[in-house]
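Undergrad: Quick one: sequence plus predicted model below, questions after.
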Amino acid sequence: MVPYKIPKLLIFDCDGVLIDSEIIATAVHVEALARSGYVISADSYNSRFLGMTDEQSYSIIEAESGLRLPKDHQRCVMAEIAKRYASDLKAMTGVRQALDAINLARCVASSSDPDKLHFALRVTDLYDHFAPNVFSASEVAYGKPAPDLFLYASEKMNTSVDSCLVIEDSVAGVRAAVAARMRVIGFVGGSHCPPKHAERLKEAGAMTTFSHMTELPKILAGR
């Protein structure tokens, strides 16, 4: 249930919410990091870096390990992700039905870089559900868990923060919404979500969680 009032604006994260992409992207990141001498499991990578920008995660990795990633690291990672997205990426099960059933203003606010974000939405046929209201962390000073991106989205959509509702799958994203003084609910239906992920999102500030996109219209209706 969404307490107090129905929102005027839904702000969707993209990766792991609209598209089941995290398992693909994480595999590419883990493989590329291993080639550079930084070994980390997919579960550990997601636990630490899910929801952050790539630049944020690279900065932490380099500071902790003393490694310097190759200058073409990001370019190679993005090229491989695009290749795998083109062949393997799927929209989250039930997301189109949910979007069609919800008569509220909506936008996307993602940590992904703009090219990757737009490509992912287009290859899954979701772009037209949001266009042109697709916002990237590259447009603000600080990525999640800072509130900047969600505040930017609410400003661009001419909606007060107390009338926004964020749908997020990451702890960093939930914390960003809380820092922006927005209500937030957690989505745990992505293939990357580990056991007890719902509890982690609630601890970070999510009001409730759900595991299938077809549940979202019911949650918004207070059922």
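TA: All right, it came through fine. Only a predicted model underlies this, so the values are computations on that prediction, with no experimental measurement involved.

Undergrad: going forward, measure contacts between C-alpha atoms and count neighbours the same way
TA: OK.

Undergrad: Which residue, neighbours along the chain excluded, lies closest to residue 109?
TA: Closest residue in space to residue 109, ignoring its immediate chain neighbours: residue 135 at 4.8 Å, by Cα to Cα, 6 or more residues apart in numbering.

Undergrad: what helix or strand does that neighbour sit in?
TA: Taking DSSP states H and E as the definition, residue 135 sits inside strand 134-136.

Undergrad: In the protein, spot the helix with the most residues.
TA: Scanning the chain for the helix with the most residues, using DSSP state H, yields helix 73-88.

Undergrad: put this beside the first:
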Amino acid sequence: MRRSEVDMSGAGLGAVGVERAGRPPVGLVVFDLDGVLVDTQHAEDGGLVRLAARMGLTIGDEQAGELFSGNRLATCIELLETLSGRPAPEDAVEFVRTECERIIGPRLDPVDGVEEALRRIPLTKCVASNSPRDLIERRLRASGLLDYFEDRLCSAYDASVWKPDPGLFLSAAAEHRVPPSECLIIEDSEVGVRAGVRAGMRVLQFTNGRSCPSRSDGVVTFAHMAQLQDLI
């Protein structure tokens, strides 16, 4: 594990304890959806890769993750238009979402360890995602996680602002009447991390074991959901 990631050793937990000194209490824990609660990024990427093929582009899995992770669907489609030099098909949004659902299939598992983490965190929790609200609710219900959030679902489509703009997180804080300094963001993508930092909120970046560059912006990275409660 890299030095920038917190481990479960005594030294790692000691470092967390030092960071807590003088820090405001957490009043709201804000979870991203994809990559944090459910792992559907591969399906989102797959739908966009298939759209790219229709537009004459060949995009590999690694490049797809770099281009699309955390971004608004419309932004991804605009990027494909730029790369291909041609307009996207009129059915681009519907096509990508249909392909994504086909790739996901009938079963959607939560991220490993996240349900136990949600059960152990006795704080107000909400979801803030660039996805439409009906999609957020559908995926949480399919993964068995909806009851942990009830109706505390914040969609960029409702707020009319998308990450990396901090407005979505600020809207979630205002809706729950919690100051930004008392909000804790759980994100996996660089897009979401940037939004949280710009909102003036504390951010934990979930790497799920992936390599992640060292950070100098105060963001703490962690590799496993079993670590989350101790980091809060």
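TA: Nice, thanks for sending it over. Computed from a prediction, not measured in an experiment: that's the story for all the values here.

Undergrad: mind listing what the counterpart of the residue nearest to residue 109 of the first structure in the second structure touches?
TA: Under the alignment (TM-score structural alignment), residue 135 of the first structure pairs with residue 154 of the second structure. Residues near residue 154 of the second structure by Cα atoms under 8 Å, 6 or more residues apart in numbering: 126-129, 133, 168, 172.

Undergrad: Dump the residues you listed to JSON lines, plus neighbour count, distance to residue 53 of the second structure and secondary structure.
TA: Listed next are the contacts of residue 154 of the second structure as JSON lines, based on neighbours: other Cα atoms under 10 Å; distance: Cα to Cα, whole Å; DSSP: H, G, I helix; E, B strand; the rest coil:
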{"residue": "126", "neighbour count": "23", "distance to residue 53 of the second structure": "36", "secondary structure": "strand"}
{"residue": "127", "neighbour count": "27", "distance to residue 53 of the second structure": "32", "secondary structure": "strand"}
{"residue": "128", "neighbour count": "26", "distance to residue 53 of the second structure": "31", "secondary structure": "strand"}
{"residue": "129", "neighbour count": "26", "distance to residue 53 of the second structure": "27", "secondary structure": "strand"}
{"residue": "133", "neighbour count": "17", "distance to residue 53 of the second structure": "28", "secondary structure": "helix"}
{"residue": "168", "neighbour count": "26", "distance to residue 53 of the second structure": "32", "secondary structure": "helix"}
{"residue": "172", "neighbour count": "23", "distance to residue 53 of the second structure": "37", "secondary structure": "helix"}
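
Undergrad: so which of those comes closest to residue 232 of the second structure?
TA: Using Cα to Cα, residue 126 is the member of these that sits closest to residue 232 of the second structure, with 15.0 Å.

Undergrad: what are the ranges of the strands in the first structure?
TA: For the first structure, the strands defined by DSSP state E occupy 9-12, 105-110, 134-136, 164-168, 183-187, 209-210.

Undergrad: These into a markdown table, with extra columns for distance to residue 144 of the first structure?
TA: What follows is these, written out as a markdown table (distance: least, Cα to Cα, whole Å):
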| stretch | distance to residue 144 of the first structure |
| --- | --- |
| strand 9-12 | 13 |
| strand 105-110 | 9 |
| strand 134-136 | 11 |
| strand 164-168 | 11 |
| strand 183-187 | 14 |
| strand 209-210 | 19 |
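
Undergrad: The ones you listed: which one's closest to residue 64 of the first structure?
TA: Nearest of the strands of the first structure to residue 64 of the first structure, taken as Cα to Cα: strand 105-110 at 25.5 Å.

Undergrad: Which residue numbers in the first structure does stretch 69-81 of the second structure align to?
TA: Counting by TM-score structural alignment, stretch 69-81 of the second structure corresponds to 50-62 in the first structure.

Undergrad: Name the residues that touch the matching stretch?
TA: With Cα under 8 Å, 6+ apart as the criterion, stretch 50-62 of the first structure contacts 49, 67-69, 111-113, 137, 143-145, 169-173.

Undergrad: Make a PyMOL selection of the buried ones in those.
TA: PyMOL command restricting the contacts of stretch 50-62 of the first structure to the buried ones, with burial defined by 16 or more other Cα atoms under 10 Å:
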select buried, resi 49+69+111+112+113+137+143+144+145+169+170+171+172+173
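
Undergrad: Helices along the second structure, start to end?
TA: In the second structure, the helices defined using DSSP H lie at 10-20, 41-54, 61-68, 73-84, 92-104, 114-120, 133-143, 156-159, 167-175, 190-198, 228-231.

Undergrad: Any idea which of those helices gets closest to residue 217 of the second structure?
TA: helix 190-198 (7.8 Å).

Undergrad: Comparing the closest one with the first structure, how large is the average distance?
TA: With the two structures superposed, helix 190-198 of the second structure lies on average 0.6 Å from its match in the first structure, counting by mean Cα distance after the TM-score superposition for the first structure.

Undergrad: Quick one: work out the angle between that helix and helix 167-175.
TA: Between helix 190-198 of the second structure and helix 167-175, the angle comes out at 50 degrees (axes from the mean of the first three to the mean of the last three Cα atoms, to 10 degrees).

Undergrad: what's the matching range in the first structure for helix 190-198 of the second structure?
TA: Counting by TM-score structural alignment, helix 190-198 of the second structure corresponds to 171-179 in the first structure.

Undergrad: and the match of stretch 69-81 of the second structure, how far from the chain's centre?
TA: Computed by Cα atoms, centre = their mean, to the nearest Å, the chain-centroid distance of stretch 50-62 of the first structure equals 14 Å.

Undergrad: swap in stretch 105-121 of the first structure?
TA: 9 Å.

Undergrad: again with stretch 87-101 of the first structure
TA: 15 Å.

Undergrad: and if you look at stretch 177-197 of the second structure?
TA: That offset, for stretch 177-197 of the second structure, works out to 10 Å (Cα atoms, centre = their mean).
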